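**Q** Below is the sequence, then the predicted model.
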Amino acid sequence: MQMDEHTFRRHLRVTWAQFDFLLQKLKQHIQKVHVGGRPEVPLHQKLAMFLWYIGNQNSFRELSDKFNVSQSTAHHVILEILCILCSQTSSFISWPKEFEKATSAAAFARICGINDIMGAIDGCHIKIQRPIIRGGDYLNRKGFYSVLLQGIVNEKGKFEDIFVGPPGRVHDARMLRSSTFYSTWEEKMGEYQLLGDSAYCGNAYPFVMTPKRDNGALSAEEEARNLQISRGRVIVEQTFGRMKCRWRRVRDLQNTWLDIVVMIIASACILHNLCADPTDVCEQHPLGCPRRGDENE
């Protein structure tokens, strides 16, 4: 806890100010129950352990060695912070108000030249090991086992809505129909639309603007429109890339129960929103963080 700002951020992926903000959030919900035995792990150490865990792919043995606690304590701390953070999802990821929609629409008009666009939608694979029950459902078309994350982001690359947990075999369009957002899209969208890829083509998704399929006979106007949509839609792909690059645990969630997988992914989205800064440049990938070849096309 004596590190300078640059070193602290490099190790824990957050600034000191962001760390203090999370610490205050946790203090409001942490249950202080100590019935003897070894001293309770300080809250700031719990948070540092959690950020290290979700920002890296180290094992619990390595985590316990680094923070000088037992493996069982490390398990307990990570689960405790996961549960608290996920219970506060609405504080970090929420649907925009009307004036925020208008602000996003103006920004997207500048970015891609299309009016009345308030966000972009896409799906993302999160790699897992084959589940014991109905494992075949999680084998995706890329040839690995995964769960899906559906994200709707604004022009700044911040999540406005997430839906986590469908098996990797599920198509993006079906995932959208299964999401809580779909049942209330008319109320939430109003006069605005989202940008999406060709997976969302069809009359069931009038609120998603998609490119026309290139059958070799597109007009110059249609090709230009497709390019505009792609220019705006790339924001959601970049968001997934930045999230996976900063919170590296979600690159590959092996040896983890599915309910915990869902909480880890949701927590990564929460932390992404906390740290999201469109001007922030990744030291390792100044041209944009890769998604490691997991695109859901």
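**A** Here it is on my side, so go on.
**Q** For the rest of this, base every contact and every neighbour count on C-alpha atoms.
**A** Noted.
**Q** Helices of the protein, residue ranges please.
**A** 5-12, 16-27, 43-55, 60-67, 71-87, 89-92, 98-112, 172-178, 185-189, 220-246, 258-275 (DSSP state H).
**Q** Show me what the shortest one is packed against.
**A** Other elements packing on helix 89-92 under the criterion 3 or more Cα pairs under 8 Å, 6 or more residues apart in numbering; DSSP states H and E are helix 258-275.
**Q** ok, and for the helix it packs on, which residues are buried?
**A** For helix 258-275, the neighbour count (16 or more other Cα atoms under 10 Å) marks 261-275 as buried.
**Q** one step back: indicate which one of the helices of the chain is closest to residue 294.
**A** Residue 294 lies closest to helix 220-246 among the helices of the chain, at 10.0 Å (Cα to Cα).
**Q** tilt between that closest one and helix 43-55?
**A** Orientation note: helix 220-246 sits at an angle of 130 degrees relative to helix 43-55 (axes from the mean of the first three to the mean of the last three Cα atoms, to 10 degrees).
**Q** Buried residues of helix 220-246, list them for me.
**A** By 16+ other Cα under 10 Å, the buried positions in helix 220-246 come out as 223, 225-226, 228-230, 232-246.
**Q** before we go on, here's another structure to hold up against the first:
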Amino acid sequence: MLTLKNKSRRRAVTYGIIYAYISSVQNKKNKKRACWTKKWLEERSQFGHIPLLKELRENNPNDFKNYLRMDCTTFDNLLQVLEQYLVKEDTVMRMAIPPNERLMATLRFLATGRSYEDLKFSTAISPQALGYIIPETCKIIYEQLKNEYLKFPTTKEEWNSIAKDFENKWHFINCGGALDGKHIRITSPAGSGALYYNYKHFYSIVLMALVNANYEFIYVDVGKNGRMSDAGVIEYTEFYRRLSEDALNLPDNTETTEHLNYVFVCDEAFALHRHILKPYPQKDLNFEKRIYNYRLSRARNVVENAFGLIASRFRILHTCINLNVSKAKYIILAICVLHNYLRRHSSSYITSSTLDKENSETHEIEGGDWRQQNYEITSLKQNIVRNVPLEAKQNRENYLRYFLGKGKIAWQEEMIKKGKA
């Protein structure tokens, strides 16, 4: 039992704790804020990057393009499309940051991957404000551009148009796109444990994409956790669900070249499907299978180049994105839709040496500039061998026979013999 003396001591300690708590709360209320914001941040028009960009626009347009990854005209056109969604109202406390500065800060963040704390020195915008502005602007970019610049085909005519481009440019018939996926590095999400920890031993979300013959994304899925089986990621996408349910409205075999299945091409990481073609395993390849793999790789080259290009243009992809998954998702989606926008509207976005190209005389594929810069993003892990439906195997055999017969191109055997494929 407690003695009277101990009871008095305990009561005194309790009162002391309560008094200390009340005093601390009162002090916080009475404490005046040293300053609302730093003086140099208030003088953004003087100390931010606006004066620099004005100078670059007028006298060094190439440096302007390098700074924001787009030329002046393309930036102005993009701002015109997005401006009404970026406008914020002024308050009695401060003037709102204008749309052009919001867009510039976001584009610079995507181009460099610099931290908010670092970016504040060039933008003269506080890290706290950047943490709100940049994810919001990325979401606006995606939402406002996706319907026109990331449009998924819905009709047989649209699918046939994509297939015609693959046939004309890469000698591959009935192809609706090249499919691939990449791991995008992120910081460990709070409370997620090892859920996003991938086979390369870092935390990531997966970017799954379908690319047409013009190096444009026509479908992207972002956000699946990096720990998920790489070969199985596609099976959890809306694209694969609709493909499995025959709900993509693909041309049927009466409408395709040589009455073969309409297909999508991919690498070894994916499972064979009656509408998905992948290479034959490297083990025990004969001459005919090597020709098939060569023809497939020519068509699949477009998705490698699309990923390589966005990695070289948007360096945020080479950092560890320090945002929660929902915000990181919109960072990636904005990059993909911006890539398509720039692909169509900026003549300087891609030059003659940027992407892989085929030598017209030797027919060898010459690597683009992006391959020299070591900007590749981590690929999905190779698929574990599993049972494949007979129909899917037969479909691949049908394409092999086509490439050896009616679909033969003059130089394919020469390329195999030279070891170029």
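**A** Perfect, I can see it now. If you're wondering where the values come from, they're calculated on a predicted model, not measured in any experiment.
**Q** Could you dump the helices of the first structure into TSV with distance to residue 290 of the first structure added?
**A** Output for the helices of the first structure, formatted as TSV (distance: least, Cα to Cα, whole Å):
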stretch	distance to residue 290 of the first structure
helix 5-12	19
helix 16-27	25
helix 43-55	16
helix 60-67	26
helix 71-87	26
helix 89-92	24
helix 98-112	21
helix 172-178	20
helix 185-189	30
helix 220-246	5
helix 258-275	16
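**Q** out of those helices, nearest to residue 131 of the first structure?
**A** Nearest of the helices of the first structure (Cα to Cα): helix 258-275, 7.7 Å.
**Q** on average, how far is the closest one from the matching bit in the second structure?
**A** Taken over the aligned residues, the distance from helix 258-275 of the first structure to the second structure averages 1.1 Å (mean Cα distance after the TM-score superposition for the first structure).
**Q** which part of the second structure lines up with that helix?
**A** Using TM-score structural alignment, the residues of the second structure aligned to helix 258-275 of the first structure are 325-342.
**Q** ok now that stretch, how far from the chain's centre?
**A** 6 Å (Cα atoms, centre = their mean, to the nearest Å).
**Q** repeat for stretch 200-217 of the second structure
**A** Stretch 200-217 of the second structure has its C-alpha centroid displaced from the chain centroid by 6 Å (Cα atoms, centre = their mean).
**Q** And for stretch 242-250 of the second structure?
**A** On Cα atoms, centre = their mean, the centre of stretch 242-250 of the second structure falls 24 Å from that of its chain.
**Q** Next, the distance between the ends of it.
**A** 11 Å (Cα to Cα, to the nearest Å).
**Q** Check stretch 304-324 of the second structure too.
**A** 27 Å.
**Q** before we move on, what about stretch 200-207 of the second structure?
**A** Stretch 200-207 of the second structure has its terminal residues 15 Å apart, counting by Cα to Cα.
**Q** list the contacts for the equivalent of residue 48 of the first structure over in the second structure?
**A** Mapped onto the second structure by TM-score structural alignment, residue 48 of the first structure lines up with residue 104. Residue 104 of the second structure is in contact with residue 68, counting by Cα atoms under 8 Å, 6 or more residues apart in numbering.
**Q** Residue 67 of the second structure versus residue 104 of the second structure, what's the distance?
**A** From residue 104 of the second structure to residue 67 of the second structure the distance is 9 Å (Cα to Cα).
**Q** Near whichever residue in the first structure pairs up with residue 228 of the second structure, how many other residues are there?
**A** Counting by TM-score structural alignment, residue 228 of the second structure corresponds to residue 170 in the first structure. Neighbours of residue 170 of the first structure under the rule other Cα atoms under 10 Å: 16.
**Q** Spit out the contact partners of residue 170 of the first structure.
**A** Residue 170 of the first structure neighbours (Cα under 8 Å, 6+ apart): 137, 140.
**Q** and residue 29 of the second structure, what pairs with it in the first structure?
**A** Aligned partner of residue 29 of the second structure by TM-score structural alignment: none.
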